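> sequence first, then the predicted structure:
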Amino acid sequence: MTEQTGSNHALATVFAIVFVDLLGFGILIPVIPLYASAFGANELVVGLLIASYSITQFVFTPILGRLSDERGRRPVLLVSLFGSVLAWTMFGLAESLAVLFLARLLAGAMGGNIATAQAYIADITPPEDRAKGLGLIGAAFGLGFVFGPALGGLVSSDAAIAFSRGLLPTFVPVTQFSLPSFLAAGICAVNLLVAVFALPETRSERPTTEGKSRVERLLNSLSDPALSGLVVSFFLISLALSGMESMFVLFTEQKFGYGTTMNGYVLAYVGIIIAIVQGGFIGRLTDRFGERAIAVTGVSLEFVTLSTLPFSPAIGRLLPTVGPASGGLLALLLVLTPLAVGNGFSNVSLNTLVSKSASDDEQGGAFGITQSAGSIARAIGPVVAGALYAAVAYWIPFVLGGLLMLPICYVLLTTVQAGGRPTPAD
């Protein structure tokens, strides 16, 4: 087997792992808000439940990323996949909000493996192909969100529940909430088995740390103005999108009357667009225009569409019904399509800039820092969005999220050169 063939196989394996991992996660997107509501949770508690995942992800992402630099990528990925199986099983068996929170906290800790997966890609791709490699990871995310919410909506349907009750033992709880959770656990278990037999290690050498603590190394990394600017960007964009995502299902339920199944289909559509952009176009566009231009374009699209999203019901009243699609659905898709394109652009471009700002020995740590910034933002965003949605006005979380894109544009334009390289410190 040639080195190139081995790298291609490794890339395909990581793609499959990330895809299946996100498939299990995506299954529960249309379920979690309504699951929590079934236990009497209001919008604020729903936001807290969603945020709990990101709280432990924030803590564990840099730890897992740095451990993968020191101990290898493979063991970190295997342990995190096993933990995900336990977390989603617990989620399906939950009989109280407290258990839901515990399961989400464990799932979030295991979700810190994303920095390790990104570092794995950086290990096996040269810098000039980094955007393409990370684009495939982004496509795996997108595809996970395509099929995940759709599967979640399908499994939570009345027909699936009736079928499962006749198939599963009576001691297994069968509801519109438990079935998607068990399916997510099963998918993660398959993912773990694949990784055990098909995932090679890429870290043949371990970095020399000269006795420095993890905290000292993280602080040294943040002293780089290019990386610190990207950390700020990750924080702001994650804050904006997490607030939107946490309230989206409640928004569509209240304004459009959509339940878990319809929301699953809408979110699947968004995932298709993201997967097409990240898997099919981002590499060629980056080669032609550079990471900075693509990132700025993506963030600009997100500014416009996030600000417009809460007004899609009013726009829909001006549109005709086309076949089975109502004017409201058409308006929603007209806003979500460029939002998904913008997300595909900004996500891959920002990650590529992070990779180029770090040395080979610091890939896991660098991705860990930026993903941690995203995680703490995702812990804050749903809570703030839930409070604003419930206490002030439903449209505020979306409009504020759009406005947060403006400082990201400023950071990108002032800390990154036109060719996509981080601006060196003076």
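Thanks, I have the structure now. Numbers count the residues shown, from 1 in each chain.

> from now on I want contacts and neighbour counts done on CA atoms only, so please keep to that.
Will do.

> quick one: residues contacting Cys228.
Small correction: residue 228 is Ser, not Cys. Going by Cα atoms under 8 Å, 6 or more residues apart in numbering, Ser228 touches Leu222.

> I figured Thr125 hits Leu134, correct?
No: in this structure Thr125 lies outside contact range of Leu134 using Cα atoms under 8 Å: 9.2 Å.

> who's more crowded, these two?
It is Leu134, of Thr125 and Leu134, that has more neighbours when counted by other Cα atoms under 10 Å, with 30 against 18.

> which residues touch that one?
Residues near Leu134 by Cα under 8 Å, 6+ apart: 118, 121-122, 348, 351-352.

> swap in Phe58?
Per Cα under 8 Å, 6+ apart, neighbours of Phe58: 109, 112, 371-376.

> residues contacting stretch 37-52, please?
Against stretch 37-52 from outside (Cα under 8 Å, 6+ apart): 32-33, 36, 96-97, 100-101, 104-105, 108, 246-247, 378-387, 389-390.

> what about the most centrally placed residue in the chain, which helix or strand?
For the chain, the residue nearest the mean C-alpha position is Phe141 (6.8 Å; Cα atoms, centre = their mean). With elements taken from DSSP states H and E, the one containing Phe141 is helix 130-155.

> next secondary structure after that helix?
In the C-terminal direction, the helix or strand that comes right after helix 130-155 (DSSP H and E) is helix 158-167.

> pull the distance from that following helix to the chain's centre.
Distance, stretch centre to chain centre, for helix 158-167: 30 Å (Cα atoms, centre = their mean, to the nearest Å).

> and what of stretch 85-96?
How far stretch 85-96 lies from its chain's middle: 21 Å, per Cα atoms, centre = their mean.

> list the buried ones in it?
Buried positions in stretch 85-96, judged by neighbour count with 16 or more other Cα atoms under 10 Å: 85-94.

> need the residues you listed in a markdown table with distance to Leu179 and secondary structure, can you?
Output for the buried residues of stretch 85-96, formatted as a markdown table (distance: Cα to Cα, whole Å; DSSP: H, G, I helix; E, B strand; the rest coil):
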| residue | distance to Leu179 | secondary structure |
| --- | --- | --- |
| Val85 | 14 | helix |
| Leu86 | 15 | helix |
| Ala87 | 14 | helix |
| Trp88 | 11 | helix |
| Thr89 | 10 | helix |
| Met90 | 12 | helix |
| Phe91 | 10 | helix |
| Gly92 | 7 | helix |
| Leu93 | 10 | helix |
| Ala94 | 12 | coil |
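
> the structure to be compared is supplied as follows:
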Amino acid sequence: MAVAADQRKKILKVLMTSLLLDLISFTFILPLFPSLLTFYRNQDPSPTSLLNRVFHYLNAYKNAFAKPIDSRYDIVLLGGALGSLFSFLQALAAPFIGRLSDKFGRRSALLCSMAGNTLSVALWVAATDFRTFLASRIIGGLSEGNVQLANAIATDISDASQRGSTMALVGACFSIAFTCGPALGAALSNITTVAANPFATAAGVSLLLILVETLYLYLCLPETHPRLTKLGQVTSQSNTTNTTTRATGNSTPRKHTNNPAVLNLLHFLFLLPFSGMEFSLPFLTATFYAGHNASPSALNGRLLSMMGLIASLLQGTVVRRLPPLTTVRAGVVACTISFFLLARVSSLPELYAAGGLLAVTSATVVTGLNSLGSFEAQEAERGAVLGRLRSWGQVGRATGPLLFCSLFWWVGREIAYTTGGFFMLAVCVGVFTSLESPPIAPATEKKDI
């Protein structure tokens, strides 16, 4: 289905604006995990409290390592565990949300997702104890479907020639939000409005953004599912042929350029080491600069900000103009080099060089895989196919930090990153040998991104 240019432009504006609001709200909490967990631990120091029982199991995990882990990392490790829980819940929910959007429409599924997001952030506003905070994260993990539904909507309104550039815009929203959202969240956490919850200001602004986003989507986003939409369409000869074929029942089994199962597996295998590496960066900067005057937290913040800025610039300029397979290949190669570089980094320029390569990876691989996946999804199953693709990726995000950081503390930085580099090298082989560029028909009209 090709949507008329003016309608496509309007839907893209609504989609990108709402996604930015959602992701900025989502990233508020990321830099606050250490302070949040310290606050809840001080609120209830009893050994039988839920949080201290969690720390008991965390210490048992730490004691399994030959190399002791300093207690100052307890909060960081627990924050990572909560992040893994969130990703695991998203892996469970993503296929269901995708099927829901195929059956009832993208708009309905997205509004249902927003209802869950609203409840999640509202619980954070009211979270004066760890149980309530944990409940907010669980509900958020199970209901967060904005990103996968944004990909489905972007696919609905884009023909083959527009697909990669539209997916890059979705990726650019990620990079922009992760560049400015954490800084805004950290600034708002310094404003105390409720004594019982010093993070209520950041949580309240996050809730406000979610409510504005929900109202905006309700008023401005039309349904885009091809089976349910009333959007004006630009019908090409190939579309007419496909419609006739379906009507007469003379359809042939669909042949995939890239089998969705292969894309799912590569998504998982890529994010497994990549997410572990992302989570290990604070440990790397802390151990690398132990005994120096430089602040590891400040260094890590500057590094992540640089990576976010580079990624957003790449997605807004280069990535949207390249074929999806080219972006995936460039990203996995950059990631492989960065792993080997991080294994031997001994100076700030080398660290920033590795960060620049990781920014290239952040800007390309997931965006490209989503684009390739969208080519393999027929209209009736688009939400489900993209949901499964996201689910496999979230499994990688959930398990990667646990596995990689275990390796980091068992055998040390050099062996851990070198092992990650060889693992990513295997992913490179899979990408270069098993994936092909999908055939892209000429656009039915001039592209209007």
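Received it, and whenever you're ready, just let me know what you need. Keep in mind it's a predicted model, so treat the numbers as computed, not measured.

> can you give me the angle the helix holding Phe141 of structure 1 makes with helix 158-167?
Orientation check (axes from the mean of the first three to the mean of the last three Cα atoms, to 10 degrees): helix 130-155 of structure 1 against helix 158-167 gives 70 degrees.

> what's helix 130-155 of structure 1 aligned against in structure 2?
On the basis of TM-score structural alignment, helix 130-155 of structure 1 is assigned to residues 163-188 in structure 2.

> so how far does that stretch sit from its counterpart in structure 1?
Mean deviation of stretch 163-188 of structure 2 relative to structure 1 after superposition (mean Cα distance after the TM-score superposition for structure 1): 1.2 Å.

> wait, the residue nearest to the centre of structure 1 sits on Phe19?
Yes: judged on Cα under 8 Å, Phe141 of structure 1 makes contact with Phe19 at a distance of 5.9 Å.

> Gly140 of structure 2 matches what in structure 1?
Per TM-score structural alignment, Gly140 of structure 2 is aligned with Ala107.

> ok, for Ala366 of structure 1, nearest residue in space, not its chain neighbours?
Counting by Cα to Cα, 6 or more residues apart in numbering, Ala358 is the residue found nearest to Ala366 of structure 1 once chain neighbours are left out, at 6.4 Å.

> burial count for the counterpart of that neighbour in structure 2?
Superposed on structure 2 with TM-score structural alignment, Ala358 of structure 1 falls opposite Ala377. For Ala377 of structure 2, the neighbour count with other Cα under 10 Å is 19.

> Ala377 of structure 2 against Arg388, yeah?
No: Ala377 of structure 2 is beyond contact range of Arg388, at 11.1 Å (criterion: Cα under 8 Å).

> so who does the aligned residue in structure 2 for Ser238 of structure 1 touch?
Under the alignment (TM-score structural alignment), Ser238 of structure 1 pairs with Leu271 of structure 2. By Cα under 8 Å, 6+ apart, Leu271 of structure 2 lies in contact with 393-394, 396-397, 400.

> how about those residues in a markdown table, adding distance to Ala311 of structure 2, neighbour count and secondary structure?
Below are those laid out as a markdown table (distance: Cα to Cα, whole Å; neighbours: other Cα atoms under 10 Å; DSSP: H, G, I helix; E, B strand; the rest coil):
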| residue | distance to Ala311 of structure 2 | neighbour count | secondary structure |
| --- | --- | --- | --- |
| Gly393 | 19 | 27 | helix |
| Gln394 | 20 | 26 | helix |
| Gly396 | 21 | 26 | helix |
| Arg397 | 19 | 29 | helix |
| Gly400 | 22 | 25 | helix |
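
> nearest to Phe432 of structure 2 among these?
Gly393 (19.1 Å; Cα to Cα).

> which residue in structure 2 lines up with Asn191 of structure 1?
The alignment partner of Asn191 of structure 1 in structure 2, by TM-score structural alignment, is Glu213.

> okay, and the residue nearest to its match when sequence neighbours are not counted sits in which element?
Spatially, and ignoring its direct neighbours in sequence, Glu213 of structure 2 is nearest to Ser18 (5.4 Å; Cα to Cα, 6+ apart). Take DSSP H and E as the rule and Ser18 of structure 2 turns out to sit in helix 5-27.

> and the contacts of that helix?
146-147, 150, 154, 157-158, 169-170, 173-174, 176-178, 180-182, 185, 205-207, 209-210, 213, 216-217, 220-222, 231-232, 447-449.

> what range in structure 1 does that helix sit on?
Counting by TM-score structural alignment, helix 5-27 of structure 2 corresponds to 4-26 in structure 1.

> for structure 2, list the residue farthest from the centre, please.
Farthest-out residue of structure 2 from its mean C-alpha position, per Cα atoms, centre = their mean: Thr248, at 41.1 Å.

> still on that earlier bit, the match of Ala358 of structure 1 belongs to a strand?
No: Ala377 of structure 2: not assigned to a strand; according to DSSP: H, G, I helix; E, B strand; the rest coil it is coil.

> circling back to that earlier point, the match of Gly140 of structure 2 contacts Trp88, correct?
Yes: using Cα under 8 Å, Ala107 of structure 1 is in contact with Trp88, at 7.1 Å.
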